[in-house]
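>>> here are the coordinates; sequence isn't available:
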């Protein structure tokens, strides 16, 4: 019986591949066209039905993921690694696991819907982006709804000792 269950278990835990974002597709949250706008995009592949939801920005993806009915689910999430792609037209070849990414919140760079979370595969690239464009670096697990509500780069305050220590811990992951 152990031999029969192992292949099923590995198939169930295998992550589905990212899906290309096609011209004309609309954001699952706001209904806006996804392509043709700057900044990183996101996509979610639901855990049970394997439905693909695409988002015009990482901010919209997080607003969906952080909803109470979604936050504890084991959906597969992808975002663009902006260290591997141009801001004005992110490439789908640069999609990375969103749960392993680092995000810059409150930078001066705008996405499809205005302020967005710039996504990076590693903390060093995120820190470089933040040094150039402003903002605060956080790991996926540290993103909250209040981060999404940061309306402008000025809303991100680097002065809080508590925020600084939390972010430092995030960078060591």
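Arrived safely, thanks for sending. Since we're looking at a predicted model, the values are computed, not measured.

>>> can we go C-alpha only for contacts and neighbour counts from here?
Will do.

>>> could you pull out the helices for this protein?
2-13, 58-65, 123-133, 145-148, 161-171 (DSSP state H).

>>> Just the buried residues of the last one, please?
Within helix 161-171, the residues scored as buried using 16 or more other CA atoms under 10 Å are 167, 170, 171.

>>> What number of residues are in the vicinity of residue 36?
13 (other CA atoms under 10 Å).

>>> OK, contacts around the closest residue to it other than its chain neighbours?
Leaving aside its sequence neighbours, residue 36 sits nearest to residue 89 (CA to CA, 6 or more residues apart in numbering; 6.9 Å). Contacts for residue 89 (CA atoms under 8 Å, 6 or more residues apart in numbering) come out as 35, 36, 37, 38, 39.

>>> surely the fourth one meets residue 111?
This means residue 38. Yes - here residue 38 lies in contact with residue 111, judged by CA atoms under 8 Å, at a distance of 5.1 Å.

>>> What's the biggest strand in the chain, counting residues?
strand 102-111 (DSSP state E).

>>> Helix 123-133 and that one, what's the angle between them?
Relative orientation of strand 102-111 versus helix 123-133 (axes from the mean of the first three to the mean of the last three CA atoms, to 10 degrees): 40 degrees.

>>> Run through who's touching strand 102-111.
Contacts for strand 102-111 (CA under 8 Å, 6+ apart): 37-40, 57, 115-123, 126-127, 129-130, 133-140, 147, 150-156.

>>> okay, now the one to match up with it:
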């Protein structure tokens, strides 16, 4: 058994090295939105539109896939072929940056954000999920713009489809205005 101790030590070191590489990959910082960046879903120039944007880091890439709205990013991420490939995603913290021109220094991890749906603000493709770093700031946004606070885990294809159809409040009829 003592002869196997160096082998077990080497295996443990190698596995620790692999875990550190994964941690580094998961911590890839957000990337700036350049003037010529196009949305991965619709191909529109991202910087030309108001509202929170998103970016996702997938297993098969070192750069991010960028999106002109949080709605488009979540529609992409909810597709079964993309769900298992996601390393992490970022959204703008609208509590820390203007809606009209979100800044690159205001990206936060999407899974840690709070979202407001059913509000009166519009993004590039109409209604989008307003993203915030805290529930308290999201609640203050609701006081001015209406809506409902949800968590990252509440976002699914049914919700996104409703929002895309203009059904901006889960408890009322579609908004046709």
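Yep, that arrived. Values in this document were obtained by computation on a predicted structure and should not be read as measured data.

>>> What would you report as the TM-score here?
Once superposed, the chains reach a TM-score of 0.85 (TM-score structural alignment, normalised by the length of the first structure), with 158 aligned residues with a CA RMSD of 1.6 Å.

>>> returning to what we had before: looking at the helices of the first structure, which is buried most?
Per residue and on average, the most neighbours among these fall to helix 58-65, with a mean of 22 (mean count of other CA atoms under 10 Å).

>>> Which neighbouring elements make contact with that one?
Helix 58-65 of the first structure sits against strand 42-45, strand 114-120, helix 145-148, with contacts defined as 3 or more CA pairs under 8 Å, 6 or more residues apart in numbering; DSSP states H and E.

>>> 10 Å instead?
Packing contacts for helix 58-65 of the first structure, counted by 3 or more CA pairs under 10 Å, 6 or more residues apart in numbering; DSSP states H and E, involve strand 42-45, strand 52-55, strand 76-80, strand 102-111, strand 114-120, helix 145-148.

>>> Of all those, which one is nearest residue 7 of the first structure?
strand 76-80 (19.9 Å; CA to CA).

>>> which residues in the second structure does the closest one align to?
Counting by TM-score structural alignment, strand 76-80 of the first structure lines up with residues 88-92 of the second structure.

>>> Return the residues in contact with the aligned partner of residue 72 of the second structure in the first structure.
Aligned counterpart of residue 72 of the second structure in the first structure: residue 60 (TM-score structural alignment). Listed by CA atoms under 10 Å, 6 or more residues apart in numbering, the contact set of residue 60 of the first structure reads 27-30, 41-43, 54, 66, 112-113, 116-117, 148.

>>> hmm, try it at 7 Å
Applying CA atoms under 7 Å, 6 or more residues apart in numbering, we find residue 60 of the first structure in contact with residue 29.

>>> Can you give me the distance of it to residue 115 of the first structure?
10 Å (CA to CA, to the nearest Å).

>>> again with residue 13 of the first structure
34 Å.

>>> cool, residue 36 of the first structure as well?
For residue 36 of the first structure, the distance to residue 115 of the first structure - CA to CA - is 16 Å.

>>> Equivalent analysis for residue 139 of the first structure, please.
Computed as CA to CA, the residue 139 of the first structure to residue 115 of the first structure distance reads 18 Å.

>>> same thing with residue 142 of the first structure?
Residue 142 of the first structure is 18 Å from residue 115 of the first structure, by CA to CA.

>>> Which one's more surrounded, the two?
Looking at residue 142 of the first structure and residue 115 with other CA under 10 Å, you find the greater number of neighbours at residue 115, namely 23 against 14.

>>> so what's the equivalent of that one over in the second structure up against?
By TM-score structural alignment, residue 115 of the first structure lines up with residue 127 in the second structure. By CA under 7 Å, 6+ apart, residue 127 of the second structure lies in contact with residue 163.

>>> at 10 Å instead, please
Contacts of residue 127 of the second structure (CA under 10 Å, 6+ apart): 51, 69-71, 117-121, 163-168.

>>> From those residues, list the buried ones, please.
51, 69-71, 117-119, 121, 163-164, 166-168.

>>> what's the most distant pair in the residues you listed?
51 and 167 (18.6 Å).

>>> Now for residue 36 of the first structure: which residues touch it?
Applying CA under 10 Å, 6+ apart, the residues near residue 36 of the first structure are 23, 24, 56, 88, 89, 90, 112.

>>> got a winner among the residues you listed for most neighbours?
residue 56 (30 neighbours).

>>> wait, it sits on residue 22?
No - Residue 56 of the first structure is beyond contact range of residue 22, at 11.6 Å (criterion: CA atoms under 10 Å).

>>> Could you tell me which residues touch both of those two?
33, 34, 35.

>>> For the second one, grab the count of nearby residues.
If you count neighbours by other CA under 10 Å, residue 34 of the first structure ends up with 23.
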